[in-house]
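Enquirer: how would this look folded up:
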Amino acid sequence: MEFETKYITPDIKLSEFKGKGFKTEVIFEHHILVWFISGETKIIQADATYTFHSGDIFLIPRNQLTTVINYPKDGAPHKAVAMHLTKERLKDFYARHKAVGRIVSQPKVYRFSKHPLLESCLASLIPYFDLGENLPPDIAAIKIEEAISILRSIDKSVDGLLADFEEPGKINLSDFMERHFMFNMTMDRFGYLTGRSLATFRRDFKKTYHTTPQKWLTEKRLQLAHYEMSEKKRKPIDVYFEVGFENLSHFSSAFKNYFGYPPNSLFNK
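Expert: Down below sits the predicted model:
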């Protein structure tokens, strides 16, 4: 089996991937704390790209368009423990603990590489995965609260993220789309993240761009791909997924239809 996931609670899992590579685009419903055991992960968001290796610990914020690319490395599988910090658990925590400073959400990926306290907290879960036993609910609650407390002791600013329970409000559509067009999401999700119903999203998009979302997204993605290949000399197979296409054949066909020549011809000039 190339991909295996073991759960000891619905919010704590161990994943292991032994294939050549695994790519996905997601919007995480909850903040996720990840301890990276082996392999390599690249996380691409609108404003930054992060690469993580064995021993790294990081926190991915919820409601952010994210491309995740996982690879085995150095003969070891891609293996990681992930803990979901749900809104319900965080609300309960902050009902008992006062947040530090003003709550201003910072939708960035937090890095806590090889921190001994966090690593010890997450490593203590491994025996439950090995035994194939569920973690008792009271122990699971203790471990998650321990992780939250350690995060707050390491980085005082993390309260700005963890104690923010607001859902996305209506925001400037043009600013959002220009920063996130390369993420292959449904129109429903684009609407949700800009604080709009699907109908309102389509109507506001038409007013802003005088075209349909699908046509605009395809053209923007192709233009970005052209830049990556012509200026940075990247190959089509390394570009198509990152700019928002699901497969290479669809990308190549759309590229040729739009520019009048196939993407490979850029490397023959």
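Enquirer: okay, CA-based contacts and neighbour counts for the rest of this
Expert: Noted.
Enquirer: how many neighbouring residues does residue 235 have?
Expert: Residues within reach of residue 235, counting by other Cα atoms under 10 Å, total 16.
Enquirer: before we move on, what about residue 87?
Expert: Neighbourhood size, residue 87 [other Cα under 10 Å]: 17.
Enquirer: closest to the centroid, which residue in the chain?
Expert: The centroid of the chain falls nearest to residue 66 when counting by Cα atoms, centre = their mean (3.2 Å).
Enquirer: residue 225 against residue 237, yeah?
Expert: No: taking contact to mean Cα atoms under 8 Å, the distance of 10.6 Å between residue 225 and residue 237 leaves them out of contact.
Enquirer: on that earlier part again, and the residue nearest to the centre of the chain, that's in a strand?
Expert: Yes: counting by DSSP: H, G, I helix; E, B strand; the rest coil, residue 66 falls inside a strand.
Enquirer: and for comparison, fold this next one:
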Amino acid sequence: MICEEKVTEHMLAFIFSGKMIVYNSSKKIIIHAGEAAFIRKNHLVHKIKQPIGSTPFNGVFLHLDSRLMKDIASLITIPNIKLNDTLGKQLYIPIEKNNFISGYFRSLDKYFTESNSPSHKLMKVKLQEMLIILIEQKPQLIPMLFDYTPAWRTDLQEFMRNNYLSELSIEEFAHYSGRSLSSFKRKFAKMTGGETPARWIMHKRLDAAMTMLKEGLAASDVYIRVGFKNLSHFSNAFKKHFGVALTQVS
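Expert: This is a model prediction of the structure:
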């Protein structure tokens, strides 16, 4: 099963069985059974949940609601740790296996296998438990965990650079960047000196195609990778942009 998700709050995932592939335009990771992962907010990701043989996929996903995080932050002691720049740019951060993490998620799974869902009050207590575990087991996550930057108001230049190969309409690019269509277009025009989103995306895809062709990939493979619907359209756009035919690239 493939899911596309706009991750507007930090998310913790734990896989009980099967595996889950998480990827965006620049990164792909696999989370196996028994593994936990921290996925940063403000990302557009795809998740593929796969069984292993006859064993179905089963996992728990905990969304770290920023409002609850603020409440809990006033109740517990949070060490003052500086953000690691490299870690802060990663989409996915693995959580090392230990009894605290696996025991927590196994206890949480039991709540969702019953007929009734846990109350808001109970989930707040469980979230506090998880945060204490993470503070003790993975303290380098603290600067990200308690970052209250508004959800999904991402840097537009970085977002477009990371996602221009995604199969999204202009309306979807605006939505997933956290903006209205009109706000998106205004910001984009200011960012690029007046270039339209559609033209910018086209040029970026063609530049990526040129790189792939020079690396030896066949045009029949490249046009699909860079988001064109057919080879004819790709060939015409490529020649118009670069002034040379596909067959002249070496």
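Enquirer: returning to that earlier point: between residue 225 and residue 237 of structure 1, which one's more packed in?
Expert: More crowded of residue 225 of structure 1 and residue 237, by other Cα under 10 Å: residue 225, with 26 against 13.
Enquirer: which residues sit against the helix or strand harbouring the more buried one?
Expert: Under the assignment given by DSSP states H and E, the secondary-structure element containing residue 225 of structure 1 is helix 213-232. With Cα atoms under 8 Å, 6 or more residues apart in numbering as the contact definition, helix 213-232 of structure 1 has outside contacts at 181-182, 187, 202, 205-206, 209, 234-236, 239-240, 243-244, 254-255, 258, 263, 266-267.
Enquirer: thinking again about what came up before, which position in structure 2 aligns with the residue nearest to the centre of structure 1?
Expert: In structure 2, the residue paired with residue 66 of structure 1 is residue 45, using TM-score structural alignment.
Enquirer: now do residue 57 of structure 1
Expert: Following TM-score structural alignment, the counterpart assigned to residue 57 of structure 1 within structure 2 is residue 36.
Enquirer: correct me, but its match touches residue 98?
Expert: No: applying Cα under 8 Å, one finds residue 36 of structure 2 not in contact with residue 98, separated by 9.8 Å.
Enquirer: next up, the contacts around the aligned partner of residue 22 of structure 2 in structure 1.
Expert: Residue 22 of structure 2 maps onto residue 43 in structure 1 when the alignment is built from TM-score structural alignment. For residue 43 of structure 1, the contacting residues are 49-51, 66-69, by Cα under 8 Å, 6+ apart.
Enquirer: hang on, residue 43 of structure 1 in a helix?
Expert: No: with the criterion set as three-state DSSP, the secondary structure at residue 43 of structure 1 is strand rather than a helix.
Enquirer: which residues does residue 96 of structure 2 contact?
Expert: For residue 96 of structure 2, the contacting residues are 35-36, taking Cα under 8 Å, 6+ apart as the criterion.
Enquirer: for burial, what's the neighbour tally of residue 247 of structure 2?
Expert: For residue 247 of structure 2, the neighbour count with other Cα under 10 Å is 9.
Enquirer: roughly how far apart are it and residue 181 of structure 2?
Expert: Taking Cα to Cα, to the nearest Å as the measure, residue 247 of structure 2 falls 38 Å from residue 181 of structure 2.
Enquirer: where exactly do the helices run in structure 2?
Expert: With DSSP state H as the definition, structure 2 shows helices at residue ranges 66-73, 85-88, 99-112, 120-137, 142-145, 156-163, 170-176, 181-192, 197-214, 219-225, 231-242.
Enquirer: select, out of the ones you listed, the one closest to residue 7 of structure 2.
Expert: The minimum distance between residue 7 of structure 2 and those falls on helix 170-176, with 9.5 Å, by Cα to Cα.
Enquirer: any idea how far the closest one is from the middle of the chain?
Expert: Centroid separation for helix 170-176 of structure 2 versus its chain: 15 Å, with Cα atoms, centre = their mean, to the nearest Å.
Enquirer: mind listing what's buried in it?
Expert: Within helix 170-176 of structure 2, the residues that qualify as buried by neighbour count (16 or more other Cα atoms under 10 Å) are 173-174, 176.
Enquirer: repeat that for stretch 117-130 of structure 1.
Expert: By neighbour count, and taking 16+ other Cα under 10 Å as the criterion, the buried residues in stretch 117-130 of structure 1 are 118-119, 122, 125, 129.
Enquirer: repeat for stretch 129-140 of structure 1
Expert: If you call a residue buried by 16+ other Cα under 10 Å, then stretch 129-140 of structure 1 has these buried ones: 129, 135, 140.
Enquirer: for the contacts of residue 43 of structure 1, which one is nearest residue 170 of structure 1?
Expert: Closest approach between those and residue 170 of structure 1, by Cα to Cα: residue 66, at 20.1 Å.
Enquirer: check contacts around the closest one.
Expert: By Cα under 8 Å, 6+ apart, the neighbours of residue 66 of structure 1 are 25-27, 43-46, 183.
Enquirer: and what of residue 105 of structure 2?
Expert: With contact taken as Cα under 8 Å, 6+ apart, residue 105 of structure 2 is in contact with 14, 60.
Enquirer: that one pairs with which position in structure 1?
Expert: Matched by TM-score structural alignment, residue 105 of structure 2 corresponds to residue 122 in structure 1.
Enquirer: for that match, give its distance to residue 191 of structure 1.
Expert: Residue 122 of structure 1 sits 36 Å away from residue 191 of structure 1 when distances are taken as Cα to Cα.
Enquirer: how much space between residue 121 of structure 2 and residue 73 of structure 2?
Expert: As for residue 121 of structure 2, its distance to residue 73 of structure 2 is 16 Å (criterion: Cα to Cα).
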